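K.L.:
my questions are about this predicted structure, shown below with the sequence.
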Amino acid sequence: MYVFQPASDRLFVLLAAGNLATTQAVVSWIRRDLDRAAEDSASGTGDLRSCDYLFEAAAYIGRVSVAVQEENGEALQQAGASAGASFLLGGQIAGEPHGLYLVYPQGNAIMATRETPYLQIGETKYGKPPLDNVGHTNLSLEDAARLCLISEVLTQRSNLTVGPPFELAILPADALAIAHRLTFAADAPELAAMVETWSDAQREALHRLPSFPWEQSSPT
């Protein structure tokens, strides 16, 4: 998780998944462009400081990612590896709505909507059911954060390539500031309590499912 606030009127949070070298290079590129823009305000084009809309910021990150991949992609491909990386960009620019974008390895991006209120990167399939079954746009920020966190924890239980630390940031609309930011280590008691509570609820739900027809008939 990377936080960028190049000016008081904008705040961006970036999550990365995929080739580690690519994601680190993209973040370094973003920081370099911000440093250059701060040194010479007249040249502040094509960076997070100069974007007027969040979709422009997503497009900028997409261009940077593609450029990094093109620089190293051929050599990695010959070695049987991929330079691909994907990103989640959330945040807000003053005067514009807050939003969340998924930036694909190809550089294009999609936006979260009321119909699809969440986006995922990395290992997605194991943690998707809780988000689909429980998530909706009327959840409080706290409940949404808990749901996202349990989604990650459940993914960890099903896939050993996913693990702590789990990072969480809450950005209220129009605040242009992070209200809360937490990091949960592997031995965090909150994670153990969440898993126990979720498992108990699932076991209770199992016993409340409709019976099969043969279970409802009386023995003779």
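P.N.:
That came through, no problem. Residues are numbered from 1 along each chain as shown.

K.L.:
every contact and neighbour count from this point should use C-alpha atoms.
P.N.:
Noted.

K.L.:
and Ser211, that one's in a strand?
P.N.:
No. Counting by DSSP: H, G, I helix; E, B strand; the rest coil, Ser211 falls outside a strand, being coil.

K.L.:
if I look at it, how far off is Ser217?
P.N.:
10 Å (C-alpha to C-alpha, to the nearest Å).

K.L.:
swap in Leu102?
P.N.:
52 Å.

K.L.:
where do the strands sit along this structure?
P.N.:
2-7, 10-18, 85-93, 99-103, 109-111, 166-170, 180-184 (DSSP state E).

K.L.:
ok, Met111 - contacts?
P.N.:
99-102 (C-alpha atoms under 8 Å, 6 or more residues apart in numbering).

K.L.:
can you give me the buried ones in the longest helix along the chain?
P.N.:
The longest helix of the chain (DSSP state H) is helix 54-78. The neighbour-count check on helix 54-78 (16 or more other C-alpha atoms under 10 Å) flags 54-55, 57-66, 68-69, 73 as buried.

K.L.:
what comes into contact with it?
P.N.:
Against helix 54-78 from outside (C-alpha under 8 Å, 6+ apart): 22-23, 25-26, 29-30, 46-48, 51, 82-85, 89, 91-93, 96, 98-99, 101-109.

K.L.:
just the buried residues out of the residues you listed, in ChimeraX syntax.
P.N.:
This is how ChimeraX selects the buried members of the contacts of helix 54-78, with burial counted by 16+ other C-alpha under 10 Å:
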select :22,23,26,29,30,46,47,48,51,82,83,84,85,89,91,92,93,98,99,101,102,103,104,105,107,108,109
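
K.L.:
put this next to the previous one:
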Amino acid sequence: MTYCVGMRLDAGLVFLSDSRTNAGVDQVGTFRKMSVFENPGDRLMVLMTAGNLSISQSIRELLSDFKDSNGNSIWNAPNMYEAARILGETVRTVHQRDAKALADFGIDFNVSLMFGGQIGEERCRLFQIYAAGNFIEAHNENTYFQIGEAKYGKPILDRVINPSTSLDDAAKCALISMDSTLRSNVSVGLPLDLLVYENNRLAVTRFVTIDEKNHYFQMIRSSWGQQLKAVFEGIDAPIWDADNTVNTNSPAGHATNSTVLSHASSRNTPVMVAHPRNQDNKTSSGEIQSFAEQNGSGKQH
């Protein structure tokens, strides 16, 4: 499996990917999921992949030389939308070639991709491409995409990332998101590839491969856990069955104590399942003791 996250911000783009493809008991596979297509001064495009490794590698290799029916490629596409469309056609080409053969062996055509960058003077753009070759684009309302094991790293992104987030803060947030995923899922693993792209550079200027020896990521892993624990311990435990002290200035009559979870005068009840009246499930302690004696559990040896 894998985890990749990409962000489209006012200041540029942030891409982060892991490199684990298999996490069996005695076999751990590592393949890098990020590929860069660069023509300095003209265009910078980044592709990240998740899903079946053979499919994603075929797409990546074909994409570099692929031309559509009009002879267009990602290298001469006038904008990122057209480049994403050409990538979608590349995905469908691989599907037409390999999907039936894979299906004959019970293997689904399983791949998802993230593709972003900048061409010429156009603004930075970010797309998520699906196995059918269709895609969606990131906008201010959804300024980041995830592929792979997305659920563990999503909460921190939702709370922190917005279009005005700085590139450095976004990179920090992406690494925290990755750390949360690494901690909870063994199918995601080091090393990581992190690329931070600043608007209008049209070339790679900030890229790093992060392994277990990277000092900054070590600091993230230790301090984030400590800070989370400190915040957790700083939140009061809930109060059950409190009295009816209320804030009369509150239109809703809320309790003055923000730690009150329930009131003594307004107890709730769960959904109760009725006990079947014609069923006797009572077991006396004598019956339990007799059973134990029959099985020799009380014998001395």
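P.N.:
Right, received. Where do you want to start? This one's a predicted model, so the numbers in the text were calculated from it and none came from an experiment.

K.L.:
drop the TM-score for these two in here.
P.N.:
After superposition, the two chains reach a TM-score of 0.87 (TM-score structural alignment, normalised by the length of the first structure), with 210 aligned residues with a C-alpha RMSD of 2.2 Å.

K.L.:
about what we covered before: now the angle from the longest helix of the first structure to strand 10-18?
P.N.:
20 degrees (axes from the mean of the first three to the mean of the last three C-alpha atoms, to 10 degrees).

K.L.:
with the second structure overlaid, how far apart is helix 54-78 of the first structure on average?
P.N.:
Helix 54-78 of the first structure differs from its equivalent in the second structure by a mean of 1.2 Å after superposition (mean C-alpha distance after the TM-score superposition for the first structure).

K.L.:
what span of the second structure is that helix aligned with?
P.N.:
Residues 80-104 of the second structure are where helix 54-78 of the first structure lands when matched by TM-score structural alignment.

K.L.:
go on, stretch 195-207 of the first structure?
P.N.:
Using TM-score structural alignment, stretch 195-207 of the first structure pairs with 221-233 in the second structure.

K.L.:
ok, back up a step: distance to Leu141 of the first structure added to the strands of the first structure, as CSV?
P.N.:
Shown next, in CSV, are the strands of the first structure (distance: least, C-alpha to C-alpha, whole Å):
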stretch, distance to Leu141 of the first structure
strand 2-7, 19
strand 10-18, 16
strand 85-93, 14
strand 99-103, 14
strand 109-111, 19
strand 166-170, 7
strand 180-184, 11
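
K.L.:
please name the nearest non-neighbouring residue to the residue most central in space within the second structure.
P.N.:
The second structure has Ala150 as the residue nearest its centroid, 1.9 Å off, counting by C-alpha atoms, centre = their mean. The spatial neighbour of Ala150 of the second structure that comes closest, neighbours along the chain excluded (C-alpha to C-alpha, 6 or more residues apart in numbering), is Tyr3 at 6.4 Å.

K.L.:
OK, contacts around the one you found?
P.N.:
Applying C-alpha under 8 Å, 6+ apart, the residues contacting Tyr3 of the second structure are 17-18, 50, 146-150, 178, 181, 188.

K.L.:
same deal with Leu194 of the second structure?
P.N.:
Leu194 of the second structure neighbours (C-alpha under 8 Å, 6+ apart): 14-17, 171, 207-210.

K.L.:
kindly report the same for Tyr152 of the second structure.
P.N.:
Per C-alpha under 8 Å, 6+ apart, neighbours of Tyr152 of the second structure: 177, 180-181, 184.

K.L.:
for Val260 of the second structure, same thing?
P.N.:
Counting by C-alpha under 8 Å, 6+ apart, Val260 of the second structure has contacts 238-240, 242.

K.L.:
circling back to that earlier point, in the first structure, what residue corresponds to the residue nearest to the centre of the second structure?
P.N.:
That one, Ala150 of the second structure, aligns with Thr124 by TM-score structural alignment.

K.L.:
again, but for Leu126 of the second structure
P.N.:
Aligned partner of Leu126 of the second structure by TM-score structural alignment: Leu100.

K.L.:
what do you get for Thr49 of the second structure?
P.N.:
With TM-score structural alignment as the criterion, Thr49 of the second structure matches Ala16.

K.L.:
what's the neighbour count on its match?
P.N.:
Using other C-alpha atoms under 10 Å, Ala16 of the first structure has 22 other residues around it.

K.L.:
again with the one 3 residues further on
P.N.:
By the other C-alpha under 10 Å criterion, the neighbourhood of Asn19 of the first structure contains 15 residues.

K.L.:
with adjacent residues omitted, what lies nearest to the residue mapped onto Leu89 of the first structure from the second structure?
P.N.:
Aligned counterpart of Leu89 of the first structure in the second structure: Phe115 (TM-score structural alignment). Excluding its sequence neighbours, the residue lying closest to Phe115 of the second structure (C-alpha to C-alpha, 6+ apart) is Leu47, at 4.6 Å.
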